[in-house]
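[1] return atomic coordinates for the entry below.
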Amino acid sequence: MTERLARDVALEFIELYNDGTPELFGSERVWGLYHEDVDWHEMPTRAFPAGRTGNRDAVLVATRGAAVALRNRHVTLRELVADGNRAAIMYTWEATIATGDFAFLGLGPGDIMQMEIAQFIEVSGGKIIRSTEHLCLGRLSP
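    Presented below is the predicted three-dimensional model:
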């Protein structure tokens, strides 16, 4: 069997992330792309000044925790550069605010939040073993 390259995994990530309902973004299958011991890093943001790190469980906690506050989550691929087991992915992430959790950004329920994200992944055995995400707050529509 041929080893799945980072490009293939990145494209599947985008597809599965967007395959969902307004309440539950993406297919739960997206988490199967992450190795259970993935080395995950989300760089510091206004919401998480220290950034976030951990394994697949930490990714799940972060994502599921946001499910209450954010609806209609969607990503649009902007650029993908891959070489073997490594890939750099640039995408626009967008969601509708569902709670008051983002008042510190001047956003409330019904407003749209958009971020530009650069994600760098390393793949082994067809799974993401390392992921570093840089999030840049984009357009806000209060």
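
[2] when you work out contacts or count neighbours from here on, use the C-alpha atoms and nothing else.
    Noted.

[3] ranges for the strands of the chain?
    34-42, 52-54, 70-83, 86-97, 112-124, 127-141 (DSSP state E).

[4] alongside the first, I'd like the structure of this one:
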Amino acid sequence: MTHFDDKARDLMAALESGATGDQLRPFFHPDAVQVEHPSRVVPAGRTRALNAMLEASIAGARLFASQRYDIQNTIAVENRVAVQLRWSGVLAQQLQDHKPGDVLEADVAMFLTYDDAGRILRQESYDCYP
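    The predicted structure follows:
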């Protein structure tokens, strides 16, 4: 594993433990960008700057009682890490046809680009919801 593999694993562990908002800020460069490619949940895809990302983490924490990031594989090349993971979240509240306690799952391919200080500059993900 490289230094950046560890950083990616640290981020997933923080998310899984319930870190949100400013607790996540140290993982990211101030000019960080998140790109979510089109999926069933976000059909048009979306791009967010850091503050919008952090706000979304707070909203997500309200929606889910818990989340799990089961990393299946990582590949690091220079300052980029590709992460293959299985995400699952237990709903805390109603979401469309899903009730509290239901588990949502996705297979995710995430690509993280880091600066020299080990902060994420770009987070790009492809989420596949079965």
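
[5] out of the strands of structure 1, which comes closest to Leu16 of structure 1?
    Leu16 of structure 1 lies closest to strand 70-83 among those, at 10.2 Å (C-alpha to C-alpha).

[6] could you list the buried residues of that closest one?
    Leu70, Arg71, Asn72, Arg73, His74, Val75, Leu80, Ala82 (16 or more other C-alpha atoms under 10 Å).

[7] what does stretch 38-57 of structure 1 give?
    Of the residues in stretch 38-57 of structure 1, those buried (16+ other C-alpha under 10 Å) are Val38, Asp39, Trp40, His41, Glu42, Met43, Arg52, Thr53, Asn55, Arg56.

[8] which position in structure 2 pairs with the fourth one?
    It stands for His41 of structure 1. The alignment partner of His41 of structure 1 in structure 2, by TM-score structural alignment, is Val35.

[9] with Arg56 of structure 1 instead?
    Matched across to structure 2, Arg56 of structure 1 falls on Leu50, judged by TM-score structural alignment.

[10] wouldn't that match be in contact with Gln34 here?
    Yes - using C-alpha atoms under 8 Å, Leu50 of structure 2 is in contact with Gln34, at 7.5 Å.

[11] any idea how far the match of His41 of structure 1 lies from Thr47 of structure 2?
    Per C-alpha to C-alpha, to the nearest Å, Val35 of structure 2 is found 4 Å from Thr47 of structure 2.

[12] Ile71 of structure 2 reaches Ala82, doesn't it?
    No - Ile71 of structure 2 lies out of contact with Ala82 (C-alpha under 8 Å); the separation is 10.6 Å.

[13] what about the counterpart of Met110 of structure 2 in structure 1, how many residues nearby?
    In structure 1, the residue matched to Met110 of structure 2 (TM-score structural alignment) is Gln119. Neighbour count of Gln119 of structure 1, defined by other C-alpha atoms under 10 Å: 19.

[14] before we move on, what about the one 3 residues further on?
    Number of residues near Glu122 of structure 1 (other C-alpha under 10 Å) recorded here: 24.

[15] from the buried residues of strand 70-83 of structure 1, which is closest to Gly108 of structure 1?
    Leu70 (10.7 Å).

[16] distance of the closest one from Leu11 of structure 1?
    23 Å.

[17] rewinding a little: any idea how far Ala103 of structure 1 is from the closest residue to the match of Met110 of structure 2 other than its chain neighbours?
    Nearest non-adjacent residue to Gln119 of structure 1, counting by C-alpha to C-alpha, 6 or more residues apart in numbering: Glu133, 4.4 Å away. Distance from Glu133 of structure 1 to Ala103 of structure 1, counting by C-alpha to C-alpha: 23 Å.

[18] what about these two, which has more around it?
    Using other C-alpha under 10 Å, the more surrounded residue of Glu133 of structure 1 and Ala103 is Glu133, with 20 against 11.
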